[in-house]
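>>> Could you work out the structure for the sequence below:
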Amino acid sequence: MTFEDIVNEIVETPRFRKLPGFVVIKALIRKIGYMENIPVVHVAGTNGKGSVVMMMASILQSAGYKVGTFTSPHLVDIRERIRINNQMISKDAFTKIYRRLYKYMEALALEGYEKASFFEIIFAMALMYFDKEKPDIIILETGIGGRLDTTNALNNKILTIITNISLDHTQILGETLQAIAYEKSGIMRSNIPVVLYNTIEEVNDTVRSAAAEINAPYVEVLPFDAEIIVRNQESIDFSLRNKYYEYETIHMNTAGDYQIDNAKIAITGMHMLQQQFKFTKSDVIEGINNFKWLGRMTYITPGILLDGAHNKEGIEAFVNHIDRHEKHKTIDLVFVCMDDKQDIEMIEILCNIKRLRSVFIPREKYIKAQKEERLRLLFRQNGFENVYLIDQLKDLIVKRRKDMKDDQLLCCVGSLYLVGDIIKIIEEG
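This is a model prediction of the structure:
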């Protein structure tokens, strides 16, 4: 099988198991012989977990460590999920590992095990790659939840981190913040410290209680004084200070203010690792300077802004950015949303953009049948009439790149799958 054949086979596999559990992934871990001898930092949350993973990885790399990361979803290339020192697994390594894994999966099928899901396959491949490459540390991002997430099958954890929690994936994780916080808390382990960043007390109470039950030391991200020194469309220079840490000038290659909050989490997490992994203030500054996370408040070309915001809190941060920093431009929006329970709130917030001119809703593979009609109706119910359904997203992007004026901005939000498709369109020219 070629690399392309393998990718097609993997993406056609059901994403998750209907009855979640660790039976299949633990059987795969046993078959591949993974010994869990590499320390793990495990990150869960609703927003920001991927950014925290990659910031910490970048800092550790600046300090001279070899760092493996596992993140999801990918935007363009499935190999984005599996990296060593921010370099994607090669196509050759990906192909060889899958061929080996396929034999293990065939053997498990003969033993009566269910077929592995998409996520189990990718995670098992990551472990096989890490086992071969022997990084000093692995930093994992959960897929959706925590307690029942495939990544939670690992136990060699030295730190767990829970980023901001909000209502998302409620059909899987629960209808309340407490229920979701409980699921996210499931990544914790006895006597292993957990770092939490959240401003909602009911979430904090749930995580504190779960940590106390298993004697996991509980560390909240303490308040920082943050000051933006210089900002432009591509980057922010800022300072961070609290009673323990002081960073006079940090340069970050992102336009999103919310990434400063993620930097606070990453820095707190790093200081929790300082007994096992040595680093300096310069390593932190260099690591955050080198951090890049495509599709999160990214000006991909002049006049086109991509942001993977896909829940209420993410959309609020996006709209805040537009109204504060793009106040002299008219805004056109490409929007999709996969969550029927959040699309009402998200669209209400988007309709508050002060200079919103038009909204385009693509008829694409990742939108449920008739979903585009629901989205158009919701915009109109909020008093916004200039909503257009489009059959060819590529045609819109190509035309806008050609005709874009300096006082116009095309913003694409609501789904990381949408963001990935637009990146692919732009890369293909």
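>>> going forward, measure contacts between C-alpha atoms and count neighbours the same way
Fine.
>>> What strand or helix carries Val7?
Assessed by DSSP states H and E, Val7 sits inside helix 3-11.
>>> Now do that helix: everything it contacts.
Ile78, Lys91, Asp92, Phe94, Thr95, Tyr98, Phe118, Ile121 (CA atoms under 8 Å, 6 or more residues apart in numbering).
>>> downstream neighbour of that helix in the secondary structure list?
Using DSSP H and E, the first helix or strand after helix 3-11 is helix 23-32.
>>> picking that back up, centre of the chain versus the helix holding Val7, how much separation?
Distance of helix 3-11 from the chain centroid (CA atoms, centre = their mean, to the nearest Å) equals 23 Å.
>>> another one to check against the first:
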Amino acid sequence: MQHSVKNCISNNLNVATIENSTRDYENTIKILNSLQTNAQYLKVARKERLLHHEEYSKTILQTQKYLIRSGVTLETLDTLPVIHITGTKGKGTTCALSESILRHHGLKTGFYSSPHLVEVRERIRINGEPLQKNTFTKHFWNVYNKLETEKVFPNDMPMYFQFLTILAFKIFLSEKVDVAIIEVGIGGEYDSTNILRNVPVVGITSLGLDHTSILGNSLKAIAWHKSGIMKPNSRAFTVPQKRSVLKVLSERSVEKKVNLSKLTVVQPATNLITPNIIHQPLHIYKLNFGLALINWEFTKMGVLNCTWPGRYQILKHNNNVYYLDGAHTLESLQVCANWFRQETRESTRVKALVFNVTGDRDSKTLMSQLQRCNFQKVYFVPNKATKSYTQDEVNYNILENEQVARCYLHRKYWYELQSDTCNKAKVKVLFTVSEILQDCDLDQCDILITGSLHLVGAALSILDPNFAS
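Alright, predicted model coming up:
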């Protein structure tokens, strides 16, 4: 069985229908992973700038095509009540708060987010809970077999994120949710989630520079992409932004014919409730909470019970205290560094950093924000929990040897950065997160794990083995 699945994957998805009895979760994720874009292609495409607006714009048409093939018409999708949220910083937290508030108001909720921390099924939630493995598997094969059967040419299948988006929409329709909270993957205008045509509410969180090879090198360009999720007659909300960003968002709201052609800027919340995510810096929480806030009386229990792992999360394990935050932009790492310093200001523990960053991000500039934390130990590591991968950890978009090479580059950058400071940390490159945790267990440490949500997920899979359950 495993041999046959392996052969199928290597032959460009020419996968025969597998008997129900053998379609377990691990094999399902193997097939799903085979839809991931090859890292080498992405590298060449970015280098040669092959992926222009024309190329990205095809994503919407392709996703629509595969949605229809899966058995869901655009008209049927129009019946799904949706809150669509994008942004650079805080979109996941805003989605989580919105979902929790609405669920505690008595609504049946669907929640689609990315990336996952430990298991893929975290991305699709019903009433705040990730799909059970058997439920995910059942729905996966229902969609996959329909698409496989109707292929016009050998590779005529959706990409990884396209497939998961279609799967999420189909599940939310099947489950008859009262509202679906949809987090954009990257950007907005050309994101696969933007096949949605009937969107009552749109939220745009704080914008910053990220995914610049796709979205552009300026805040104006990024604002253009993010505002692409606005729809005719939708109500569009954002948080305070730079004037140049608000100008683009306002112009696009008129272009997109949003309700009353007006973008509403929501001010940070003032009447705060203490939620389970209060480790988040207060000014950041106020921004995200302000955007999620609907009605105070219906909000209280939702906020009190809202959790969003991997963002300003604190865990105690053995002799150590772990501070986990998936910050990966300049602004978010500034906030992350301040948060860690504030939380550990009275601690006498050894301060340690575990860091990795992926994509086209400027590692040295990002790391410069962490220098003032005065770490005594610094570790650079690929986004790998242990020597053996689970299928949920597989990421064909990133070559492992390139991740390792980048870790050594990070070490070089750190030495350069700390050459101008009095603080000289001990710096190591290790190959798995588990090796780092073992090394830290020799001391009592306050450990900041940041730079990548995938890195945080790898750590969580060790620190909390039952996390996905």
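>>> now the end-to-end length of stretch 362-382 of the second structure.
This stretch, stretch 362-382 of the second structure, spans 16 Å end to end (CA to CA, to the nearest Å).
>>> sorry, that was for stretch 323-337 of the first structure
For stretch 323-337 of the first structure, the end-to-end distance is 21 Å (CA to CA).
>>> how much does the helix holding Val7 of the first structure stray from the second structure?
Compared with the second structure after the fit, helix 3-11 of the first structure shows a mean deviation of 1.1 Å (mean CA distance after the TM-score superposition for the first structure).
>>> and the alignment partner in the first structure of Val152 of the second structure, how many neighbours does it have?
Taking TM-score structural alignment, Val152 of the second structure has Leu110 as its aligned residue in the first structure. By the measure other CA atoms under 10 Å, the count of residues near Leu110 of the first structure is 9.
>>> what range in the second structure matches the helix holding Val7 of the first structure?
Going by TM-score structural alignment: helix 3-11 of the first structure matches residues 25-33.
>>> Which position in the second structure pairs with Asp149 of the first structure?
Using TM-score structural alignment, Asp149 of the first structure sits opposite Asp191 in the second structure.
>>> centre of the chain versus stretch 342-353 of the second structure, how much separation?
27 Å.
>>> buried stuff in that stretch?
Of all the residues in stretch 342-353 of the second structure, those buried under the rule 16 or more other CA atoms under 10 Å are Thr344, Arg349, Val350, Lys351, Ala352, Leu353.
>>> Next: stretch 358-369 of the second structure.
Residues of stretch 358-369 of the second structure classed as buried by neighbour count (16+ other CA under 10 Å): Thr358, Arg361, Ser363, Lys364, Leu366, Met367, Ser368, Gln369.
>>> Give me the contacts around it.
210-213, 328-330, 333-334, 337, 357, 403, 410, 413-414, 417, 452.
>>> end-to-end on that stretch?
17 Å.
>>> Any idea how far that stretch is from the middle of the chain?
18 Å.
>>> Look up how far Tyr247 of the first structure lies from Lys49 of the first structure.
From Lys49 of the first structure to Tyr247 of the first structure the distance is 22 Å (CA to CA).
>>> These two: who's more crowded?
Lys49 (26 against 15).
>>> Show the contacting residues for the aligned residue in the second structure for the more buried one.
For Lys49 of the first structure, the aligned residue in the second structure is Lys91 (criterion: TM-score structural alignment). Lys91 of the second structure makes contacts with Ile85, Glu183, Ile204, Thr205, Asn288, as judged by CA under 8 Å, 6+ apart.
>>> make it 6 Å
Thr205 (CA atoms under 6 Å, 6 or more residues apart in numbering).
>>> ok, which stretches of the stretch 101-250 of the second structure are strands?
109-112, 124-126, 129-130, 179-183, 201-204, 235-238 (DSSP state E, counting those that start in this stretch).
>>> I'd like those strands laid out as JSON lines, including mean neighbour count.
Formatted as JSON lines, the strands of the stretch 101-250 of the second structure follow (neighbours: other CA atoms under 10 Å):
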{"stretch": "strand 109-112", "mean neighbour count": "28"}
{"stretch": "strand 124-126", "mean neighbour count": "23"}
{"stretch": "strand 129-130", "mean neighbour count": "18"}
{"stretch": "strand 179-183", "mean neighbour count": "24"}
{"stretch": "strand 201-204", "mean neighbour count": "25"}
{"stretch": "strand 235-238", "mean neighbour count": "24"}
